[in-house]
Structure formats: C-alpha cells, structure tokens
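>>> Everything below, folded, please.
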Amino acid sequence: MQRNDEMKLGLYLVQAGYHAGAWRDPSVPAHCGVDIDFYAQMAALAEGAAFHFVFRADSPSVADQDHTTIARLSRNDGFEPITQLSTLSAKTQRIGLVATATTTYHQPYHLARMFASLDHLSRGRAAWNIVTSEQKFEAPNFGDEELPDHDTRYARAREFVEIAKGLWDTWEDDAFVRDKQSGIYADTTKLHLLNYRGDYLSVRGPLNIARSPQGYPALIQAGASDAGIRFAAEVAEVVFTAQPVLEDGKRYYAALKEKARAFGREDDQVLIMPGIVPIVGRTKQEAAEKLEKLQSYTHIDVQIGVADRLLGFVTDLRSMDLDSLVPETLPQTNFTQSRQKVLLDLAVRQKFTWRQLVRSISDSWGHLMVVGTPDEISDTMVTTFDEHAADGFNVIPATVPGGLDDFVELVVPELRRRGKFRSAYSGQTLRENLGLKRPLNQFASTDRQSSVVSSQACTQPH
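The predicted model follows:
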C-alpha cells in the first residue's frame, strides 16, 4: 500500500532536553525531571500541534560509570515511563503514549498486563518501545554480573514479544459480556490459555484484563544492528533509528522495508521514524548562537563520559590524545552496537578528531541535527521524507520547553504549508492515527472477529 504524503511526528520527551548541557540553560526548569506538571505541559504542546505520540526512553540504571560525569549530567532523576505515561493519559486526549521497557529484565506477564492497562487507561493510545538492555550497569541491578550477549538478548526478546501478543489475545474482544440478568460476567468459550514454552521463557496465562482497545499496543523498536534490523522487520510497527546521513538513511529504509516484505508485511505497516534534533532560529546566526550557548554549558567530563558510553565502553577517552584522528575501526561492543557504528561511520566520513567526535556526540547523541531557520529545517525533513529515508521523525528538542516551542511555532506551520503534516487528529486510537491495522486475535475465528469489529464500528463514538 502506498503511504500518504504526510509525515508522522513524535516527540522524544526527556528531562531538560536532549543536549547534554540543556539543564543549565536559564530557560529550563532545573527540577523538571521529576515534575509531572512539566511533562504534562510538554505533552499538551505536542498534542495541540497534532503530534502522533510522545516517546519516553528509559534505562533501569544510572548509565554512566564516572562520578565526574554523573555529577554534571541531568539524566538520572526521571520517572519510570509506564507510571509516568499512565498519569499523562489522564491529562491528554488524543496523543499516543510510547513507553520504553526492556525484555532483558522484565517478565512478560507483568509487562503485558501493564501495557494492556495503559491502553485501557488511555482509551487506545499506548505503544511499547521494545528494547533489549544495552547499558552495562543494568545487569548488576538484577543480580547479574554482565549482560547476556547481544544475540541472546534478541533471541529472548523475540520469545518475549510472542508471549506478550499471546497474553493480549487471552480474551476475545467480546468475551466479557457482564450480563447481570443471567449472572454471566465472562464467556469462557472466548478465553484462550497460552501455555508457552520456549528456550528462554515459559508462561501459562491467562492474562487477567480484557483485550485492550487497540487489540494490543503499537509495537516500536529502536535497534539497528544486524540482529536489531531482523527483529524490527519481523515485529516492529514503528522503527526509531539514528540516521544522521541521508544516503545511509535511504539504504537503511530500503533494506528494512525489503526484510519486512520477506516476512509478509506491508510497507505502510512498518513506519521508519529517525530522530531529528532541530535547533531553530529566525536566522541561521540565531540558531548557531543557541547551539554555541548549549555547548558552553557542557563540561568536557560530560562530553567524554557520554561518548565513552555511546561508543560501547570500548574506549578510554580520558587517557587519549583528543586531537588525534578517530580510527576507522573500534573493538566490537556487547552494548550499543548500532549507535557505535553510526558514530564511527560519521567520524570516519568527516575525518573527525576525538575532540570533534565527543563534541558532536554531546550535541546530538548520533542523531541528525539541523541548526537553522524554519525553512532550512523543513527542507531537510521534507527531503529526507521524499527521498524515502523516513516515514516521519521523532523530534528531539535540544531544550524544553524552548526548543519544542520553537519547533511547534515555526517549523510545524511551514511543514503544513508544504502539505507534509496534518493539522488535526484523524482517529481515536494511536493505531488509527498512524494508519496501523488493529491486530486480529490469533486464537479466535476470523468470521467471529469480523462480526465483532463491525458491531464495534457501528457504536464507536466519532
């Protein structure tokens, strides 16, 4: 199926903003990481602009190892995403709610139940960003000395998602009749026991919550290693990726769509949404000055600590000559393999020194950064979309609320003027707004599901 001519937009919602020095900006509330009203304000701004979703990343650990980095970085006092988005579900009406949760250190039953609850709470706006743990300090928080190896983490993730889908299909859509006259609350002929046994996980079921409004939450995935791409092609409905170079993005887009087709999937059911860090100015000079100010707030200890982490802890930048060239290869990491490759490719292409690379990482963390006027940022987004390197973007403001305000007030109107972004929501659920199909229950007969869907369509409020 052909995609329409409008891009999808998500808001990557992070305390203070994405730039490593953002929290020091005078316009950014210093306590915003644990201020739910602040997050509600950001979600309301995005919803008012008809963004498709807000996206919350997560890692169940303090991600850095050196106290000199931890002391100066604002990323270690944030909410757990499902809890946070459950609260935001009551403060928003239409925008999707994407929570990150790892398959490495969760259990499928708990996570399936929590996401089904979020989908009910939000009346069909939940999505799960499926990740395998990639931070070295997560393992000791769960009784392990080291993370499982990269491919093992993805093998477990595949089983995990299969189990979650099976649990979400425990009950058919009309299983809960709640008939006071007869005294029958649930039709148990429409209850399905999972009894899953795999190499890594075993789950009996059934799930103790009704099938959710979307059937199950939209499935999002962010890996771009070889294992990650295979996993995305098989299960992901939205793919969040870092693609700072257009030609690389086009190759990634084409390869992932081709792999998805091999699994029998349609192009418009696998949406590729790379991250973009826009720094907007009414003039090019104004935008550049905003970036320079943020860079002045970012201590070299932070730059080095973040770079070491994103390169997979295979470097020791504190002992290196930062003015030497970045080599063409680095040791393979068991952590963030895809991001390491993106950053190394960029460094080699640009002939970066280590100092230039660590500065670039603290600015954009490997994503596409565009510093310029609304026209220039729109040009980049439209070109990337039209060249089939993206179906939309996860917008990552360098600071909040200022960076988001700038994008909503200056860039969104320009995208609309060019016919590339919508002005209102088209559906009630996140799946409807993204153009994703509502999944059929794998255990129920097609005829019975068709009649239920038709009945629901007739009574659904519009």
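>>> going forward, measure contacts and count neighbours with C-alpha atoms only.
OK.
>>> Kindly tell me how buried residue 304 is, as a neighbour count.
Residues lying near residue 304 (other CA atoms under 10 Å) number 24.
>>> need the next SSE after whatever helix or strand it lives in, C-terminal direction.
Using DSSP states H and E, residue 304 sits in helix 300-310. Going down the chain from helix 300-310, the next helix or strand is helix 337-350, by DSSP H and E.
>>> What lies in contact with the next helix or strand along the chain from that next one?
Reading on from helix 337-350 to the C-terminus, the next helix or strand found by DSSP H and E is helix 354-364. Under the criterion CA atoms under 8 Å, 6 or more residues apart in numbering, residues 18-20, 277, 295, 298, 302-304, 306-307, 321-326, 343, 347, 366 lie in contact with helix 354-364.
>>> Would you list the buried entries among those?
Using 16 or more other CA atoms under 10 Å as the burial test, the contacts of helix 354-364 include 18-20, 277, 295, 298, 302-304, 306-307, 322, 325-326, 343, 347, 366 as buried.
>>> hang on, the earlier thing: could you tell me how far the helix holding residue 304 lies from the centre of the chain?
Remark: helix 300-310 is offset 22 Å from the chain centroid, using CA atoms, centre = their mean, to the nearest Å.
>>> Could you check the angle that helix makes with helix 354-364?
In terms of direction (axes from the mean of the first three to the mean of the last three CA atoms, to 10 degrees), helix 300-310 departs from helix 354-364 by 80 degrees.
>>> Now do helix 300-310: which elements does it pack against?
If contacts are counted by 3 or more CA pairs under 8 Å, 6 or more residues apart in numbering; DSSP states H and E, helix 300-310 sits against helix 67-70, helix 354-364.
>>> need the strands for the stretch 351-462 of the chain, in chain order.
Along the stretch 351-462 of the chain, the stretches classed as strands by DSSP state E, counting those that start in this stretch are 368-372, 392-395.
>>> Point out the one among the ones you listed that comes closest to residue 253.
Of all the strands of the stretch 351-462 of the chain, strand 392-395 sits nearest to residue 253, with 11.7 Å by CA to CA.
>>> Alongside the first, I'd like the structure of this one:
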Amino acid sequence: MAVRHGDKMTLVAFMQAGNASVYAGSWRHPATEHGYLDASYYAKIGRQLEDGCFDLMFFDDRLAMPGIYGGSVAEAVRYGARPVKLDLSVVLGVLAQTTSHIGLGATYSTTYYAPFHVARTFATLDHLSRGRAAWNVVTSVNDAEAQNFGVEAHLGHDERYDRADEFLEVVAGLWDTWDDDAIVHDRAAGIYADPAKVRELHYRGKYLSSRGPLTVPRTPQGRPVLMQAGSSGRGREFASRWAELIFTGDPGLEIARNHYADQKTRLADAGRDPASVRICPMAYAVVGESEDHAKEREAMLLNDLVDPIASLTLLSELMNYDFAQHDPDDPVTDELIASVSGIRGLVQNLRTHIGGETVTVRDLAAHRATLLQGPRFVGTGEQIAEQMAEWFHGDACDGFVLAATHLPGAFEDVVRLVVPQLQRKGLFRTEYEGKTLRDHLGLDRPTSTFRSTAAATTGSDA
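Next up is the predicted model:
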C-alpha cells in the first residue's frame, strides 16, 4: 500500500519565468504565446491553473545563461536554450495579487543567497499571498552561475549538502523568531508587540551564522512549504530531513517505484511520517481530442522543435561540463561518467528507460532538453487520466509535477480535458477546501521550535 496522505493526487505546474519551458523547443511551438516579459502572461496562466484546482505552480531558476557549452553563451542565445530568466520574487509578487488559491513556489539556491535574504523573501511572499508560499531548495553549483557571483571555488557535493543543512537551520530558525501572537496592536498602551515573543536567533555553525530576529512576523503557514529535488544519496538524506514535497525526475514506472519506496523508507528512518511528504515526478501530458491527434502532436514535439545543439547546451549546463568536445554519437564511457559530477544516476536511469548498455551523448542531451526527462502521457483526456492513475495507484508517486510543451496551451489542455477525468475518478479535488498551500497538500502547520536563545546558539535547535 502506498504511504501517502489521503487518496487525492497532488498536481503541480512546473514553470519557467523566461522564453521557454523545461521543454527547450517550447518557444518554437506554433501555439506558444511569447508574452513572458509581460506580467499579464503569468497572471493568465495562474488563473487558468486555479480553474483546474492545481495545488501549486512553481518556477525553476538558474542564475546565468547556459554558457558551459563551447565556453560561450552564443548557442543558448541563438537557439533559445533558456537564456532568459526573470527575477522570481517579482513574478510571484504579481501572482500573489492576481490569484487567490494556488500555491506559489520558487527555486532559490543555498549557494548564491544568504539565509536571512531567503527567509525574508519567502516569509514576505507567504504573508502577501495569505499562506501560499513554497521554496524549492537547491544546492546547484555551475561555473556560469559562479562567475556571475564572483565565486572561484565551491565545496564538494556532500559538503555542499552539509552547508545546506545549516542554511535550512538558519532559515527555519529565523521564521520561528516571532511567536504567532507576538503582535498585540495595543493602541491605548502604546505597545505594538510583546518583546518577550520576538527573539534573537544567535545561530553559529561551521559555515553560517545569523543573529536575527527576522524582520517579518511569523507567517500564515507558520513556515512556507519546503520543496527539494536532489536524487543522489546525500540529496535524498537532505530531503528526508527537510522536504515536504519532493520533486523527482524518474522516466519509467519501475524506476519511480524504487525511488518512491527508497525515499519513504528514508523519511521513516529520519523519524518523520512518510505519509506527510508528497513525492511527485515531473511528467509531460500531450493531450489530443483523439488518440491520433495526440500522437500527431507528440511526433512534432519529438522531431521538429529542439535543435541538437540546444540539447547539448542545456546538458552542459546541467552537468557543468563542456560537451562540445564530444561528437553527439560518442558513447558515454566509464571514464566520462567518472569525470562528470552528477552524470552517473542519469546514465543509469536512461539505460533502464531505453534498454541496453550503450548511452550516447545525444541520448543524454535529448533527455535534458526534449520529452525524456520524465514520464510522457499521451492520448485523450480520459487516456491520460488512466495513465496517471496507474502511477498513482502503483506506489510510484503521490501526484505529478506537470511540465508544459508550450504555454499557455499545454496547461489549458490539461485543465479542460484531463482534470475533469481525474475528478470523475475521484482522484483529484473539485474545489479548493482550504486557504493555504499546506491545506491543499494536507500538511500540518508547524509549531515554533524556538525554545530559548541559549539553545539556538548551539545551531541545533533551529
């Protein structure tokens, strides 16, 4: 039996605040609207997703143009390989005012931002959205990003997660520095807030320190929802400690089942209730009015819209390795796997997904930039709902992070044709029943863990 909260799917819309979705050819799609520099574009998509009762729309981010391939950003710019990335705090501010129910999430890096900044940004968003904020925690390290921030040397993979643990301790501690009832607004006595209920944090760890308190009172959700997508062993340990919604990239059903079981076990071993954490793989839904129509749409997406160089450009960004030195049909050798951080799990997944032992550079690139990064559901609305139900009932997920092949049409198709079928099957809500993102996800509102300044000084009580 699946270890999940309730019998309803979680549906998350995977967004980019830029020229292309996670599908690199989306900007070339004939139905794509190129309104990504206009606030009304994001407002329109947000309202559309609310009509479909989605739990959350969250935005991926990078802090540089893809510039690893060939040592230049030229190919990213030429082929539209996601060279545009807007400031997400502004985009989510727009959405906080133009939507009413859907959760609003953003990716922020523990490498390039300070804990106080992240704590304040998401606490502010949680207030202004009336309890709908989520933070997707990443530890991403990429040479192009590093150069934009003047970083010359990075911590190793596992040590980067060690630092991220401290980062989360600081952020969570800062969110807890205000008690829920600290503000009294006593006009007659002239007392704004009770100083005994607003505390300094005085966190000091190996990597980070912060005095506090936060300049934003405790938020409607207590804390914004925490998302995480690490798939390595250390990444899964980190998720087991912190994540409330885990975003995965499992391309096949059996891979997803194994990942789901492993992560739920890790959550239990960490002393957390596995049912309290949602695990959602990224997926594409290619919807048609008929099965033949859907397959025609799929064929166009697979064959016509993503230039191979765009694929290699994005693969180089992901792996922080210049694939321009390889022919696309070169096999991925053990030597290459050993030399490129993060590639091993991707190769293993692809071998399982496509069969055989040989994976080429072209295979890897297609996985990153086309429709191979997660499951691809193709068909009518009813057929896609059946495919999604197979994963949900098959102990492979608690829902899905749906990526768009084009915007806003891909989400329009899902809301119009797929969501009603999921609702008919009793797998998805027909209306929002709560006010906050935690309500949508069935998550408890956390109580403050701040007990005393002396305990927080040790760095273990945040």
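>>> if we can go back for a sec, which stretch among the helices and strands packed on helix 300-310 of structure 1 approaches residue 157 of structure 1 most closely?
Of all these, it is helix 354-364 that lies closest to residue 157 of structure 1, at 27.8 Å by CA to CA.
>>> With structure 2 overlaid, how far apart is the closest one on average?
Superposing on structure 2 and averaging over aligned pairs (mean CA distance after the TM-score superposition for structure 1), helix 354-364 of structure 1 comes out at 3.5 Å.
>>> by how many degrees do that helix and helix 337-350 diverge?
Angle, helix 354-364 of structure 1 to helix 337-350, by the same axes, to 10 degrees: 130 degrees.
>>> buried residues in helix 354-364 of structure 1?
In helix 354-364 of structure 1, counting by 16+ other CA under 10 Å, buried: 354, 355, 356, 357, 358, 359, 360, 361, 362, 363, 364.
>>> again with stretch 442-458 of structure 1
Those would be 443, 444, 449, for stretch 442-458 of structure 1 by 16+ other CA under 10 Å.
>>> cool, stretch 430-441 of structure 2 as well?
Neighbour counts over stretch 430-441 of structure 2 (16+ other CA under 10 Å) mark 432, 435, 436, 437, 438, 439, 440, 441 as buried.
>>> of all the buried residues of helix 354-364 of structure 1, which comes closest to residue 244 of structure 1?
Sorting those by distance to residue 244 of structure 1 puts residue 364 at the head of the list, at 9.3 Å, by CA to CA.
>>> which strand in structure 2 runs the most residues?
In structure 2, assigned by DSSP state E, the strand with the most residues is strand 278-287.
>>> next structured bit after that strand?
Per DSSP H and E, the first helix or strand lying C-terminal to strand 278-287 of structure 2 is helix 291-303.
>>> if we look at that next one, which residues are touching it?
With CA under 8 Å, 6+ apart, helix 291-303 of structure 2 has contacts from 25, 286, 287, 288, 370, 371, 378, 379, 380, 405.
>>> ditto for stretch 256-269 of structure 2
With CA under 8 Å, 6+ apart, stretch 256-269 of structure 2 has contacts from 3, 236-237, 240-241, 250, 273-274, 279, 281, 394-397.
>>> Find the nearest non-adjacent residue to residue 406 of structure 1, please.
Leaving aside its sequence neighbours, residue 406 of structure 1 sits nearest to residue 280 (CA to CA, 6 or more residues apart in numbering; 6.2 Å).
>>> Just give me the match in structure 2 for that neighbour.
Superposed on structure 2 with TM-score structural alignment, residue 280 of structure 1 falls opposite residue 287.
>>> Is its match in contact with residue 413, as I believe?
Yes. Counting by CA atoms under 8 Å, residue 287 of structure 2 does reach residue 413; the two are 6.3 Å apart.
>>> Could you check which of these two is surrounded by more residues?
The neighbour comparison of residue 287 of structure 2 against residue 413 (other CA under 10 Å) goes to residue 287, with 28 against 18.
>>> Name the nearest residue to the equivalent of residue 99 of structure 2 over in structure 1, ignoring sequence neighbours.
Taking TM-score structural alignment, the alignment pairs residue 99 of structure 2 with residue 92 from structure 1. In this structure, residue 92 of structure 1 finds its nearest non-sequential neighbour in residue 44, 6.7 Å apart by CA to CA, 6+ apart.
>>> I'd like the distance from that neighbour to residue 291 of structure 1, if you could.
Between residue 44 of structure 1 and residue 291 of structure 1 the distance, using CA to CA, to the nearest Å, works out to 26 Å.
>>> Check residue 232 of structure 1 too.
Distance from residue 232 of structure 1 to residue 291 of structure 1, by CA to CA: 33 Å.
>>> Give me the more crowded residue out of the two.
More crowded of residue 232 of structure 1 and residue 291, by other CA under 10 Å: residue 232, with 27 against 17.
>>> Now do the same for that one: its match in structure 2.
In structure 2, the residue matched to residue 232 of structure 1 (TM-score structural alignment) is residue 239.
>>> That match is in what secondary structure piece?
Going by DSSP H and E, residue 239 of structure 2 is part of helix 233-242.
>>> So for that helix, what gets flagged as buried?
234, 235, 236, 237, 238, 239, 240, 241, 242.
>>> quick one: contacts of the helix or strand that it is followed by?
Sequence-wise, the next helix or strand downstream of helix 233-242 of structure 2 (DSSP H and E) is strand 245-248. Among residues not part of strand 245-248 of structure 2, those counted as contacts by CA under 8 Å, 6+ apart are 225-231, 239, 277-282, 401.
>>> which of the residues you listed sit farthest apart?
Checking these with CA to CA, the most distant pair is 225 and 231, at 19.2 Å.
>>> In three-state terms, label residue 145 of structure 1 for me.
Classification of residue 145 of structure 1 using DSSP: H, G, I helix; E, B strand; the rest coil returns coil.
>>> Quick one: map it onto structure 2.
Residue 145 of structure 1 maps onto residue 152 in structure 2 when the alignment is built from TM-score structural alignment.
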